[in-house]
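Novice: Provide a 3D model corresponding to the input given below.
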Amino acid sequence: MHEMRRLGSVQQKIPCVFLTAVKEEQSRKRDCQQFQVVATENVNPVALEANIDGAFATEKLDGTCCYVTVYNGQPYLWARLDRRPNKQAEKRFKKYQHLHKSCKGFMWNIEEDFKTVPETWIPAHRVKHHNGHPVPDEHGHIPGWVPVEKDNRQYCWHSSVVDYKAGTALVLRPCCDNEDMLEITAVPLAELQEQTLELIGTNVNGNPYGLGSKKQPVHCLVTHGSIPIRNPPPVDFQQLRSWFRENPDGRVEGIVWHCSDGTLIKVHRHHLGLRWPEEDTCLGNRPVVIRVDAFDSTDLFTSFLTLNGHCFSRLQDIHFEL
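Specialist: Model prediction:
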């Protein structure tokens, strides 16, 4: 069995390793946001309390967040779906945010201000509740999940990486016998129970890792915390910035530190005023072996089956014979 360090799951927004400040300029991350959140050089006390220097540094992946938990009596893949405010409430919230340069103190009407979500929707872990209703975070969202059902076209790329009949998912992870190499393999969903993962690939977030093509889309799941950062830099603003800009291992979206007390801390290139995506990502350039055994399964699984045992010198070179 593949040995894997069990790390904290991503159910909430993760705090930045540095204290942040608000800058009067267009956000690089959110089109509708007229201010930019940037890191100062001061380390966040939350990170210091959690002993960040002794934490395990992992690659922050650029995809969409997923979760594995039980639905209809079996382990299921769930897609991230934040419950968002309706137009009127969003307008009120933005106006308040613009005036105060903060959202602290804004009052929501939980019953009336939010869009409806599917009946199967569940709030993420540790979402606060008030009078039995989940309460929004500082962005005005209520993080949550919906099960990925095969007939839902909205989640067709999520669907392509799971086979509920066989109870498996296509997962990208480091090889157990060679840490420099990655493998794509079918993992039982039961083994991924209560973990969060990132769906990456051709049709997710602009495909920063260069996976597949429109003709031959490639998608897979990566368990959060499963891709270690090799020789991570110290938690120091200038050293981190230099590492992201100059080190080949720094061609990543960010770092997530897994602290021994379960606290998760992150830094994103945007926090340091650096662009993303890079043309040549660290992950996209890693060698990969395909280990998908025979089954009667979905199209993507079947495609990977034709490549079983095949090695590619770079993840972005994966292609199927037509």
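
Novice: going by C-alpha atoms from here, please, whenever you check contacts or count neighbours.
Specialist: Fine.

Novice: which parts of the helix or strand harbouring Phe304 are buried?
Specialist: Element membership for Phe304 (DSSP states H and E) is helix 299-305. For helix 299-305, the neighbour count (16 or more other C-alpha atoms under 10 Å) marks Leu300, Phe301, Thr302, Ser303, Phe304, Leu305 as buried.

Novice: in CSV, list the residues you listed along with distance to His139.
Specialist: Putting these into CSV (distance: C-alpha to C-alpha, whole Å) gives the following:
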residue, distance to His139
Leu300, 36
Phe301, 37
Thr302, 41
Ser303, 40
Phe304, 39
Leu305, 42
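
Novice: run this one through as well so I can compare:
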Amino acid sequence: MATRKWDGTCTRLDEGGAWWARREVKPGKTAPDGFQLVQEDPVTGKKVGWEPVAQSAFAKYHAQALAIGNDYFRRGTYELLGPKVNGNPDGFEQHILIGRGWAPFSDRLAYDKAPRDYEALRTWLHARPHEGIVWHRDPHAPDAGMAKLKARDFPRTRRELTPEKRSCTTTRIPSTTSTGRAKNSPSTPPTTICGSGMASTSA
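Specialist: Predicted coordinates:
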């Protein structure tokens, strides 16, 4: 099953009712108290794991999200989203927690039909405003595997990155007299007009 990838920060509710926040620890840095290691990159030395959410940088916003529906949450992972998280690209008005695999029905339909070959998937992802796509082995099982891809993982072509060239022409626009009649003057500076209609004057 494929769903959209939300651009927030990951949190987890364990079987004992404790909340955790995803935490990365760079090489040479000390892990925070209570850190639970999940994975360590043998090449870069970067560690990824969980820290108690109460001591994370998102503790305040997580508490606000919990206050909306504390009785709803069950063991599993949730994406923390809202005005103070990752620039809030999805435009949420308050902080919320979205369960793993959840997305609006229209998104689920679209992502279920996402292409699987490289070029088609690259184009498909860049055509959408979302962060990426997640394939779930079982979105309802907290410990089931998943595969994530971000749109930024796919490089854009040079043509996509190059601004569209505009055709421009330089002309001398005559000034006007107090009666509104055109007055040609060699001192009038030339004006450059481009395809968008924007004009710039060169002194």
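
Novice: before we move on, back to that, residue range for the helix holding Phe304 of structure 1 in structure 2?
Specialist: Alignment note (TM-score structural alignment): helix 299-305 of structure 1 is unmatched in structure 2.

Novice: by contact count, what packs against whichever helix or strand comes after that helix?
Specialist: Counting by DSSP H and E, the next helix or strand C-terminal to helix 299-305 of structure 1 is strand 311-312. Helices and strands touching strand 311-312 of structure 1, by 3 or more C-alpha pairs under 8 Å, 6 or more residues apart in numbering; DSSP states H and E, are strand 288-291.

Novice: if you set the cut-off to 10 Å instead, what comes out?
Specialist: In terms of contacts (3 or more C-alpha pairs under 10 Å, 6 or more residues apart in numbering; DSSP states H and E), strand 311-312 of structure 1 is packed against strand 182-188, strand 288-291.

Novice: of all those strands, which lies closest to Gly210 of structure 1?
Specialist: With respect to Gly210 of structure 1, and counting by C-alpha to C-alpha, the nearest of these is strand 288-291 at 13.8 Å.

Novice: mind checking which of the helices and strands packed on strand 311-312 of structure 1 is nearest Val222 of structure 1?
Specialist: When these are compared by C-alpha to C-alpha, strand 182-188 sits nearest Val222 of structure 1, at 9.5 Å.

Novice: give me the buried positions along that closest one.
Specialist: In strand 182-188 of structure 1, counting by 16+ other C-alpha under 10 Å, buried: Leu182, Glu183, Ile184, Thr185, Ala186, Val187, Pro188.

Novice: for stretch 41-61 of structure 2, same thing?
Specialist: Residues of stretch 41-61 of structure 2 classed as buried under the neighbour-count rule (16+ other C-alpha under 10 Å) are Lys47, Val48, Gly49, Trp50, Glu51, Pro52, Val53, Ser56, Phe58, Tyr61.

Novice: which residues touch the third one?
Specialist: To tie it back to what came earlier, the one meant is Gly49 of structure 2. 20-25, 31, 35-40 (C-alpha atoms under 10 Å, 6 or more residues apart in numbering).

Novice: mind listing the helices for structure 1?
Specialist: Under the criterion DSSP state H, structure 1 contains helices at 45-49, 87-100, 156-159, 237-246, 299-305.

Novice: would you list these in JSON lines and tack on distance to Val204 of structure 1?
Specialist: What follows is the helices of structure 1, written out as JSON lines (distance: least, C-alpha to C-alpha, whole Å):
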{"stretch": "helix 45-49", "distance to Val204 of structure 1": "30"}
{"stretch": "helix 87-100", "distance to Val204 of structure 1": "26"}
{"stretch": "helix 156-159", "distance to Val204 of structure 1": "8"}
{"stretch": "helix 237-246", "distance to Val204 of structure 1": "23"}
{"stretch": "helix 299-305", "distance to Val204 of structure 1": "16"}
